[in-house]
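>>> Predicted model follows, preceded by the sequence.
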Amino acid sequence: MEPILVLVGFLGAGKTTLLKRLLLEAQQVDWDPYVILNDYEHAELDARQLAGQLSEGALKPLDGSCICCSGITALRDSINRIPRRKQGLTLIEANGTSDACRLMGFLGVGLDARFKPPVQIAVVDVKNWQRRGEHNALEANQVKVSSLIALTHTSGLPDVRIQAVKDELQQVNPNATIQDASELAILQLPELLTVSGSVESFEHQKSHWASCSVALPFLPDEACIEALCTRIPKTILRVKGCTRLGTSLDYTYFERCPDGTVSIRPFKGEPTTGSKLLVVGPGSEPDKLEEIVAQVLAAH
C-alpha cells in the first residue's frame, strides 16, 4: 500500500523547504514520489520550484480553494488518479491556513484501498510559535492530529525558548513525536501511525483570509523587491511574486514570510501565469496592491 504524507503548518513555517529535502531523500532510497501542492492562487509558482526534482507528471498543483473545505473533492480525486507505481509515496503540502483536523477527517474516507491512511506532519516555526495574535488558535489547531511535529527556525534561539515550545506542543498533542526538522529521515515517515482521539472542532472560517493576485511589471532590481515587500502592510501574512529583474530574461521568485523576512531566488523557466504578485491575509485587495506596486516603481 502507498503511504500518504500530509505537511501542514502556518504560513512561512518551512513546509516547502522540508518537502524538497524529503523528496531528495526519497529518491535516494528508490521511492517514486508524487506531490500535490495546495495554495490560494497560482500554486504553479511553487510547483515549478519542485519540478526539477520529480519525474514528468508527478506534480499536481491545486489552487483556488482550501483543500480542507471546498477543495476536498478535488484533492480526493487527484489522489485517486495518481498512477500506480512500484515504490509509490504521495506527499501533500497544504496551504498555510488549512484546518488540519478537518483535512484529516475528510481524507479518512473516499480514498482508494491501495493507499495507507494519511499521516500528518506539522511543521512548527519555533521562533514564531503562538506569536500570531488572533491566529494563534489556527496555529495550535494545525498540530492537534499530527503524528509528527517538525521544528524549524531554531537557529540562534535560546534553549529555554525551544524547550518551552516543545512543552506547549506536548500539551496540545501528547501523542505526537516532536523533533527538529533536520533530524527527520524519509525512511521513518511511512512507518508513522495516524493519530487517533477526539479533537475539538475549530471554527475554520476564521482562517479563510482573503487572497488576491495582480499582474506584476518587470522590476529594476532586487532592491525594488525588498521595497515592495516592506511597503505591503504587515496585516498581509504572505507575499509571493515572480517577475524579471532589469534586463535579464530569466525570472526571479520572491516571498515575504509572516516574520517579515524576504527570500529571493531564481525561478526555473517561465511561469504560465506570467509575472504575478500574490498576497494572502486580511485586507488583500487588487486595487490596493496595484497602488503599492505603482508607488514602489515611482520611487525606483
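Noted; the coordinates are in hand. Quantities reported herein were computed from a predicted structural model and do not represent experimental measurements.
>>> Going by C-alpha atoms from here, please, whenever you check contacts or count neighbours.
Noted.
>>> can you give me the strands in the protein?
4-8, 32-39, 59-63, 88-93, 119-125, 148-152, 177-180, 211-215, 238-244, 251-256, 262-266, 276-280 (DSSP state E).
>>> Now mean neighbour count and distance to residue 166 too, for these, in CSV please.
Below are those laid out as CSV (neighbours: other Cα atoms under 10 Å; distance: least, Cα to Cα, whole Å):
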stretch, mean neighbour count, distance to residue 166
strand 4-8, 24, 17
strand 32-39, 23, 28
strand 59-63, 21, 32
strand 88-93, 21, 23
strand 119-125, 27, 10
strand 148-152, 25, 9
strand 177-180, 16, 7
strand 211-215, 19, 32
strand 238-244, 23, 25
strand 251-256, 22, 26
strand 262-266, 14, 27
strand 276-280, 23, 28
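>>> Second structure follows, compare the two:
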Amino acid sequence: MEAIITIVGFLGAGKTTLLKHLTNSYIDKGWNPFIVLNDYENANLDATQLTDKIDPKWIKPLTGSCICCSGINELRNYVNRIPQRTNGITLIEANGTSDACSLLEFLGVGLHDRFLPPIQVSVVDVKNWQKRGEHNELESNQIQVSSLIVLTHIKKISESRRLLVVKELKERNPFAKILTMDAIDITLLPELLPSKNTAKKLEHQKAHWSSCSTDLPTLPDINCIYNICAMLPKSILRVKGCTKIGQEKKYTYFERNPDGEVFLRPFNGEPITGAKLLTIGPGSDPSILEKTIKESFVTANLRLPIKTNN
C-alpha cells in the first residue's frame, strides 16, 4: 500500500525545504514519490524548484484554493488518480495557513484502499514558535495531530530556547516524535501511524488571508530585492519572488519570512509563469506590489553612478 505524508506548518517554517529533502532522499533510496503542492498564489514557483531530480509529470501544483477546506475535494480526487508505481509514496505540502486538523480529518475519507491512512508531519520554526501574535493559535493548531514534528531554524538558537519549544510542543501533542531534519529516517516515515491526539477546533476562516501576484521585471541590482521586501507592509506575512538581476541570464528566487528575514538562492530553470512577485497576508494588493517595484527602481537609480561624456 502507498503511504501519504502531508507536510504542514506556518508560513516560512521550512515546509518546501523539508519536502525537497524528503523527495531527494526517497529518490536516492529507489522510491518513486509523487508530489502535490498547495499555495494561494502560483504553486508552480515552488514546484519548479523540485524538478532537478524528479520529472515534472510527478508534481501537481494546486493554486488558489485551501486544501483543508474549499480545495479538499479537488485534492482527494487528484490523489485517487495518482498512477500506481513500484515503491510509490505521495508527499503533500499544504499552504502555510492550513487547518492541519481538518486536513487530516477530511483527506482520509474516500481515498482508494491502495493508500494507507494519511499521516502528518509538522514543521516548526524554533526561532519564531509562538511569536506570531494574533496568529499563535493557527501555528499551535498545526502541530496537534502530527505524527512527527520537525524542528527548523535552530541555528544560533540557545539550548534553553530549544528545550522550551520542545516542552510546549509535547504539552500540545504528547504523541508526536520530535526530530531535526537531518535526524529523519525516511524508511520509517511510511510506518508512522496517524496521531491519537485530541485536537482543539480552530476558526479557520480567520486565516484565509488575501494574496496576490504581479509581473516582476528584471531588477537593476540585488539591493532592489531587499528594498522590495523592506517596503512591503509588515502585515503581509509571506513574500516570494523570482526574477533576473542586471545582465544575469539565470533567475534568482527570493523570499521574506514573517519575521522579516530575507533569503535568496538561484532559481532552478525558468518559471513557467514568467518572473513574478507574490504575497500572502493582509494588505496584499496588486497596486501595492506594483508601486513597491517602481519605488525600488527609483532607489536603484539613485545608487547608480552618474555617466559623464568626456
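Ah, there it is. Computed from a predicted structure; not experimentally measured.
>>> Would you give the TM-score for this superposition?
Here the superposed chains carry a TM-score of 0.97, computed using TM-score structural alignment, normalised by the length of structure 1; 300 aligned residues with a Cα RMSD of 1.1 Å.
>>> Same list, the strands of structure 1, but as CSV with distance to residue 16 of structure 1 please.
Listed next are those as CSV, based on distance: least, Cα to Cα, whole Å:
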stretch, distance to residue 16 of structure 1
strand 4-8, 9
strand 32-39, 9
strand 59-63, 13
strand 88-93, 7
strand 119-125, 10
strand 148-152, 12
strand 177-180, 16
strand 211-215, 19
strand 238-244, 13
strand 251-256, 12
strand 262-266, 13
strand 276-280, 17
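>>> which parts of stretch 67-85 of structure 2 are buried?
For stretch 67-85 of structure 2, a neighbour-count test (16 or more other Cα atoms under 10 Å) marks 67, 68, 69, 71, 72, 73, 75, 76, 79 as buried.
>>> Check stretch 133-149 of structure 1 too.
Neighbour-count burial for stretch 133-149 of structure 1 flags 137-149 (criterion: 16+ other Cα under 10 Å).
>>> Let me know the distance separating the closest residue to residue 265 of structure 2 other than its chain neighbours from residue 291 of structure 2.
The shortest distance from residue 265 of structure 2 to any non-neighbouring residue, by Cα to Cα, 6 or more residues apart in numbering, is to residue 253 (5.4 Å). Separation of residue 253 of structure 2 from residue 291 of structure 2 (Cα to Cα, to the nearest Å) stands at 20 Å.
>>> One more: residue 191 of structure 2?
For residue 191 of structure 2 relative to residue 291 of structure 2 (Cα to Cα), the value is 50 Å.
>>> now do residue 152 of structure 2
Applying Cα to Cα, the value for residue 152 of structure 2 to residue 291 of structure 2 is 34 Å.
>>> now do residue 12 of structure 2
24 Å.
>>> the more surrounded of the two?
residue 12 (22 against 13; other Cα atoms under 10 Å).
>>> contacting residues for residue 244 of structure 2?
The neighbourhood of residue 244 of structure 2, defined by Cα atoms under 8 Å, 6 or more residues apart in numbering, consists of 217, 218, 219, 250, 251, 252, 275.
>>> what about residue 283 of structure 1, how many neighbours?
If we define neighbours as other Cα under 10 Å, then residue 283 of structure 1 has 16 of them.
>>> aligned partner of it in structure 2?
Structural alignment (TM-score structural alignment) places residue 283 of structure 1 against residue 283 in structure 2.
>>> returning to that earlier point: for residue 204 of structure 2, state which of the contacts of residue 244 of structure 2 is nearest.
Within those, the smallest distance to residue 204 of structure 2 is 31.4 Å, found for residue 275 (Cα to Cα).
>>> I figured that closest one hits residue 219, correct?
No: between residue 275 of structure 2 and residue 219 there is no contact, the gap being 10.6 Å when judged by Cα atoms under 8 Å.
>>> who touches both of the two?
Common neighbours of residue 275 of structure 2 and residue 219 (Cα under 8 Å, 6+ apart) are 243, 244.
>>> separation between residue 254 of structure 2 and residue 239 of structure 2?
Residue 254 of structure 2 is 8 Å from residue 239 of structure 2, by Cα to Cα.
>>> which residues are in contact with the longest helix seen in structure 2?
Across structure 2, the helix with the greatest residue count (assigned by DSSP state H) is helix 286-303. The contact list for helix 286-303 of structure 2 (Cα under 8 Å, 6+ apart) reads 212-214, 216, 219-221, 223-224, 227-228, 231-232, 277.
>>> Out of those, name the ones that lie in helices.
Counting by DSSP H, the contacts of helix 286-303 of structure 2 place 223, 224, 227, 228, 231 in helices.
>>> how about residue 25 of structure 1, what does it touch?
185, 186.
>>> and what of residue 67 of structure 2?
Residues near residue 67 of structure 2 by Cα under 8 Å, 6+ apart: 38, 73, 74, 75, 94, 95, 98, 103.
>>> before we move on, back to that, just the buried residues from the ones in helices among the contacts of helix 286-303 of structure 2, in ChimeraX please.
A single ChimeraX command selects the buried members of these (16+ other Cα under 10 Å):
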select :224,227,228
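>>> list the contacts for residue 201 of structure 2?
residue 101.
>>> Can you tell me which of the buried residues of stretch 67-85 of structure 2 is nearest residue 17 of structure 2?
Minimum distance to residue 17 of structure 2 across those is 19.7 Å, recorded for residue 67 (Cα to Cα).
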